[in-house]
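Q: what shape does this take:
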Amino acid sequence: MADEGFASLCKGAEGLAAFATRGARSRGRLFAEGESPTRTPYQRDRDRIVHSTAFRRLKHKTQVFVATEGDHYRTRLTHTIEVSQIARAFARALRLDEDLTEAVALVHDFGHTPFGHAGERVLDACMAGFGGFDHNAQSLRIVTALEHRYAEFDGLNLSWETLEGLVKHNGPLIGPNAAPGLAVPRPILDFDALFPLDLASFAGLEAQAAAISDDIAYNTHDLDDGLRAGLIELEDLSGLDLAGSILAEVRAAYPGLDRSRTVHEIMRRHITRLVEDVIRTTLRNLAERRPRSVEDVRAADAPFVAFSPPMEAAVRQTRGFLFTRVYRHESVAAKMAAAERIVADLFERLRAEPGLMPLDWSQGCERMSEERLARRVADYLSGMTDTFAISEHARLFDAVPRLG
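A: Predicted structure coming up:
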């Protein structure tokens, strides 16, 4: 096949494709560091990400269902691990840098607030007069400023390529290839002025692989969690082009199979179909457009890592189904409304009385402008886990909204 031949032609001396990102050619770090004798730049980034406080906090942050609802639903941490596993599969299939791919996958959700998108919505509203709040921009703030671990710098001092992937994994933020009407969050613009990330270009294939892995993971596993929670039933999948065809296939192959095994068979095949479609489509895109370097990838006018048009339609259909039947289900909506109240209450109370925050957060607040103080409170609040936000609300208020 032409696409396989092109992939073979592009195999580099390091075992990577010619269009892969190479650590030896990294654009470096904001704060210069000596090279490691045992690890590549992207291995060091991955290790720093895994050992960070922000990574551990993902354990108790909502994916769809609040952590107090049960032990078996996905959290931000388990979701992140699943994204990383899928992304590594793409890196191996496409001969990309596996460590960089994994680093971008592992860091992509660092900036999420407690209670997931519900917390982000209300925090963005609270910050409307102060530059807003965006979880992707907050991820950048965490790894460039808010993690306090190293003696010589704030943040994790990740390599340029990992930061590029974090900021641009969903595509350019400015220029002709950016999404129409996209507003670049101020924290990203501020950092870009200090350490330019080429916001008008696409990120490398490693970041593109991590981004589409996120889509595959949540489209599959939110179906799984919706079934586990009883918000949808197996028969509801029949109307979906992808999941419905797999349901029929499993039932034909295994008549009488119990529900639990049926669900697992559907989900594992669901991931496999999506992954194999992306690999075929990406190899075809590479063969047709023939990038010879990562710079060719960045300069392209469209991403290379993508679903085929029929699969993209099926993914959109699944996403619409999840919004209607799971994310906006009345039981989920009621819990998220209570979660939004917790975040809003905490923001207003801590902004009015910053001394209620720990000393390392409250110190100097009395000398801050209104905008800087609001950002400090947002930084502190967004780092909370679900469980800590609930306990802090109970400490500071007489009545705590019920989430269970």
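
Q: could you use CA atoms for every contact and neighbour count after this?
A: Will do.

Q: give the buried residues for stretch 85-93.
A: 85-91 (16 or more other C-alpha atoms under 10 Å).

Q: pretty sure Leu247 contacts His264?
A: No - with contact defined as C-alpha atoms under 8 Å, Leu247 does not reach His264; the gap is 10.6 Å.

Q: identify, by residue count, the longest helix of the protein.
A: Ranked by residue count and defined by DSSP state H, the top helix of the chain is helix 259-289.

Q: what residues of that helix count as buried?
A: By neighbour count, with 16+ other C-alpha under 10 Å as the criterion, the buried positions of helix 259-289 are 262-263, 265-267, 269-271, 274-275, 277-287.

Q: quick check: next helix or strand after it?
A: Sequence-wise, the next helix or strand downstream of helix 259-289 (DSSP states H and E) is helix 294-299.

Q: and this one, please, so the two structures can be compared:
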Amino acid sequence: MPTSNARRLRIALYAMIMAVVAASTLTTVLADVADAHGNIVAPASRNYGCWQRWGSDFQNPAMATQDPMCWQAWQTETNAMWNWNGLFREGVAGNHQGAIPDGQLCSAGLTQGGRYRAMDTVGDWKAQSIGNSFSVKLFDQASHGADYIAVYVTKQGYNPLTQPLGWGNLELLGHVGNTPASQWTPETGGVSIQVPTTAPGRTGRHIVYTIWQASHLDQSYYFCSDVNFGGPTPSVSPSASRSPSPSVSPSRSTSPSPSVSPSRSTPPPTPSVSPVPGGCAATYSLVGQWPGGFQGEIKVTAGSAAITKWTVTASWTNGQKITSGWGALVTVSGTVATAKNETYNGALAAGASTTFGFLGSATTSTNGAPTLTCAPV
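A: From the prediction side, this is the model:
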């Protein structure tokens, strides 16, 4: 009958449309994955771990009770899990702390329209048990290499189960400098590198926070990995089929000086200007150093009267040079750096303080404190 034929035709047409939509969606997801680059596979970052554990079974309601933090992440934005290799920001220019507010470190400051916002959710994420000396393994699908990789660990006393992650909770404990992909370890589908890290005095639950500055563009990747120092060793290893060769350890011959851990020597702050009415003082702290580079912090304190703006100059005598900074607008001329306040930290009440941080290069083993001046402008 014509009516029956018309019905069958409509059903067939609907099935064809749904097939096209499904194929288009799958193509979009696969294209997004192919266009992105990498992640921390050990200890696994939050979104990589969720994809690794549940990517083949992400609609299983058992996840809600077995892995509730991953469940809320999959429910919030499925594509954040499929695109486990795309958690990055562009154009940060090394000003990580200025670009990413406290409480949003795991989502890279709600990057890409907040796609990865569930990564910032505070709670009992699955944690990998590790020792105080460990390595962070970064897998790079696109073989772009790194300008640098910085590994931070939360300070003892921080509780990731109840506290949002802020910059003040972190300490830099691992670092490698400029390393082209040719020096990384070949893997199936890309390359990998390990960053040796030592976290003395840590026990219990913590977050390992890794910043990967890719070499091809001003593209910065940010990863939160949940760990348990001194906890029981997991009895089940992640399935190799769900990861880009995570069970293969990189060759030690291709790692950039893996046996060298960052020095944790921190000299006392070096005040250079005494507070004066309406003035300001600047003090310097060495946060960490490694062959060829270091991380520093400068604290700016208002004098006996409030100020609305400040400018700090830092001059080194041993060839040191700031390469990137956050919390201030930094310009560099040779070994002299000038830092001006950001819009959010220029106004200081009498006696109040703010800080800005930076990474620097050091051409000699001598890495003394800079001479500082501070002026309210």
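
Q: TM between them?
A: Once the chains are laid over each other, their TM-score by TM-score structural alignment, normalised by the length of the second structure reads 0.25; 161 aligned residues with a C-alpha RMSD of 7.2 Å.

Q: picking up where we left off before, for the longest helix of the first structure, packing partners?
A: Applying 3 or more C-alpha pairs under 8 Å, 6 or more residues apart in numbering; DSSP states H and E, we find helix 259-289 of the first structure packed against helix 2-9, helix 76-94, helix 205-229, helix 241-253.

Q: surely Ser220 of the second structure meets Ala99?
A: No - using C-alpha under 8 Å, Ser220 of the second structure makes no contact with Ala99, being 10.8 Å away.

Q: the two: which has the busier surroundings?
A: Ser220 (24 against 17; other C-alpha atoms under 10 Å).

Q: I'd like to know how far the more buried one sits from Leu13 of the second structure.
A: Note on Ser220 of the second structure: its distance to Leu13 of the second structure, by C-alpha to C-alpha, to the nearest Å, is 46 Å.

Q: go on, Val312 of the second structure?
A: Noted for Val312 of the second structure: a distance of 69 Å to Leu13 of the second structure, by C-alpha to C-alpha.

Q: ok, and the closest non-adjacent residue to Phe90 of the first structure?
A: Using C-alpha to C-alpha, 6 or more residues apart in numbering and skipping the chain neighbours, the partner closest in space to Phe90 of the first structure is Ala209 (6.3 Å).

Q: swap in Leu138 of the second structure?
A: Sequence neighbours aside, Ile40 is the residue nearest to Leu138 of the second structure in space, at 4.5 Å (criterion: C-alpha to C-alpha, 6+ apart).

Q: looks like that neighbour contacts Ser135 (just checking).
A: No - Ile40 of the second structure is beyond contact range of Ser135, at 10.7 Å (criterion: C-alpha under 8 Å).

Q: quick one, which of those two is more surrounded?
A: More neighbours surround Ile40 than the other of Ile40 of the second structure and Ser135, with 31 against 19 (other C-alpha under 10 Å).

Q: which helix or strand contains the more buried one?
A: strand 38-42.

Q: what helices and strands are in contact with that strand?
A: If you count contacts as 3+ C-alpha pairs under 8 Å, 6+ apart, strand 38-42 of the second structure packs onto helix 46-54, strand 133-140, strand 219-229.

Q: from Val294 of the first structure, how far off is Ala207 of the first structure?
A: 12 Å.

Q: so these two - more neighbours on which side?
A: Taking neighbours as other C-alpha under 10 Å, Ala207 of the first structure and Val294 compare with Ala207 leading, 32 against 18.

Q: residue contacts, that one?
A: The contact partners of Ala207 of the first structure, by C-alpha atoms under 8 Å, 6 or more residues apart in numbering, come to 100-101, 104-105, 165-166, 168-169.
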